[in-house]
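S.K.: What follows is a predicted structure for the sequence shown.
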Amino acid sequence: MLLDLSALKNLLTSSKTIAVVGLSPKKSRPSNMVARYLLEAGYRVIPVNPGQEEILGLPCYGNLEAVPDPVDIVDIFRRSEDVEPIVEAAIRIGATAVWMQEGVVNEAAAQMARAAGLTVVMDRCLKTVHAGLC
């Protein structure tokens, strides 16, 4: 099920906090570029990367369960085959949506998220969609 433009815009305008799973500390990586864009757009960005303590001057968490605050969108920068445990964690922490970045496709994880009541966006760049809608 694809979200229409109105639903995407509503998700992006109603969300405030985005956990970026797989956020790289390297400025040249897409995850870092997207996170910087989201910060500039006014979102609260929470880096999630088990190999880092801080990214973009922000505390970095090893997994979603370690994030101490509520998360609206879980933005996933991981290989498609690694998505299911992340979606399971997103469900456990009560996230509103999971967003699988461009090139990330996992139908089983998407169905699991939808069954739990989460909004799912798959194989789309959050930065590109936001820039086009908001």
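M.R.: Thanks, I have it. All values derive from a computational prediction rather than experimental measurement. Residues are numbered from 1 along each chain as shown.
S.K.: contacts and neighbour counts: CA atoms only from here.
M.R.: Will do.
S.K.: Next, the contact list for the closest residue to Glu53 other than its chain neighbours, please.
M.R.: Sequence neighbours aside, Cys60 is the residue nearest to Glu53 in space, at 4.9 Å (criterion: CA to CA, 6 or more residues apart in numbering). By CA atoms under 8 Å, 6 or more residues apart in numbering, the contact set of Cys60 is Ile46, Pro47, Val48, Asn49, Pro50, Gln52, Glu53, Glu54.
S.K.: out of those, which are buried?
M.R.: Neighbour counting over the contacts of Cys60 (16 or more other CA atoms under 10 Å) leaves Ile46, Pro47, Val48, Asn49 as the buried ones.
S.K.: Structure two is appended below for comparative analysis:
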Amino acid sequence: MIKDNKDIQQTLEKAETVAMIGCSPNIHRTSNYAARFLQERGYRVIPVNPEVNEIYGEKSYDQLTDIPSDIQIDIVNVFRNSKYTADAVRDTSKWKKQTGQNPVIWTQLDVSSTEAEKIAVEHELHYIKNKCIMVEWDRNFK
């Protein structure tokens, strides 16, 4: 589990690509604003949303494991109701096995769950709990 602000800052500094589970095409949704925010700061944001084909010029995938393995994912940002977070962590574990990559799981405010944290620990996945990625970026880089 990543708790330390220095680790969060290093995660954001090293990251280039963020897979955003629950990214919405609706400009009034926070996930949409966060995707644009991250893109404007140089990150590639890959939407994971089975309801749309594309968001902000990036192809949207039905699920994380559908993203081609030649794409390096540094952060899996979970923007869904907490009842789905454990499934997102399971998908990240599958992604890790499928690709050999070990992305950081980032849960937005009130998105973490005890089950998700447990799965992350069992599968040796770095896990950021209930932190807004935009707030943390501003705190570390503004």
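M.R.: Cool, got the structure. Since the structure is predicted, the reported quantities are computational estimates derived from the model, not experimental observations.
S.K.: hmm, back to that, so how far is Asp4 of the first structure from the residue nearest to Glu53 of the first structure?
M.R.: If you measure Cys60 of the first structure against Asp4 of the first structure using CA to CA, to the nearest Å, the figure is 32 Å.
S.K.: now swap in Ala90 of the first structure and tell me
M.R.: On the measure of CA to CA, Ala90 of the first structure and Asp4 of the first structure end up 22 Å apart.
S.K.: Same check on Leu12 of the first structure?
M.R.: Distance from Leu12 of the first structure to Asp4 of the first structure, counting by CA to CA: 13 Å.
S.K.: ok, these two, which is more surrounded?
M.R.: Neighbour count, other CA atoms under 10 Å: between Leu12 of the first structure and Asp4, Leu12 has more, with 19 against 8.
S.K.: so where do the helices sit in the second structure?
M.R.: Taking DSSP state H as the criterion, the second structure carries its helices at 5-14, 30-40, 85-99, 114-122, 133-141.
S.K.: for the third one, packing partners?
M.R.: Looking back up the chat, that one is helix 85-99 of the second structure. strand 75-78, strand 104-107, helix 114-122 (3 or more CA pairs under 8 Å, 6 or more residues apart in numbering; DSSP states H and E).
S.K.: Kindly present the ones you listed as CSV, with separate columns for distance to Gln39 of the second structure.
M.R.: Formatted as CSV, those follow (distance: least, CA to CA, whole Å):
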stretch, distance to Gln39 of the second structure
strand 75-78, 14
strand 104-107, 17
helix 114-122, 27
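S.K.: Let me have those in a markdown table, adding mean neighbour count as columns.
M.R.: Below are these laid out as a markdown table (neighbours: other CA atoms under 10 Å):
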| stretch | mean neighbour count |
| --- | --- |
| strand 75-78 | 26 |
| strand 104-107 | 26 |
| helix 114-122 | 16 |
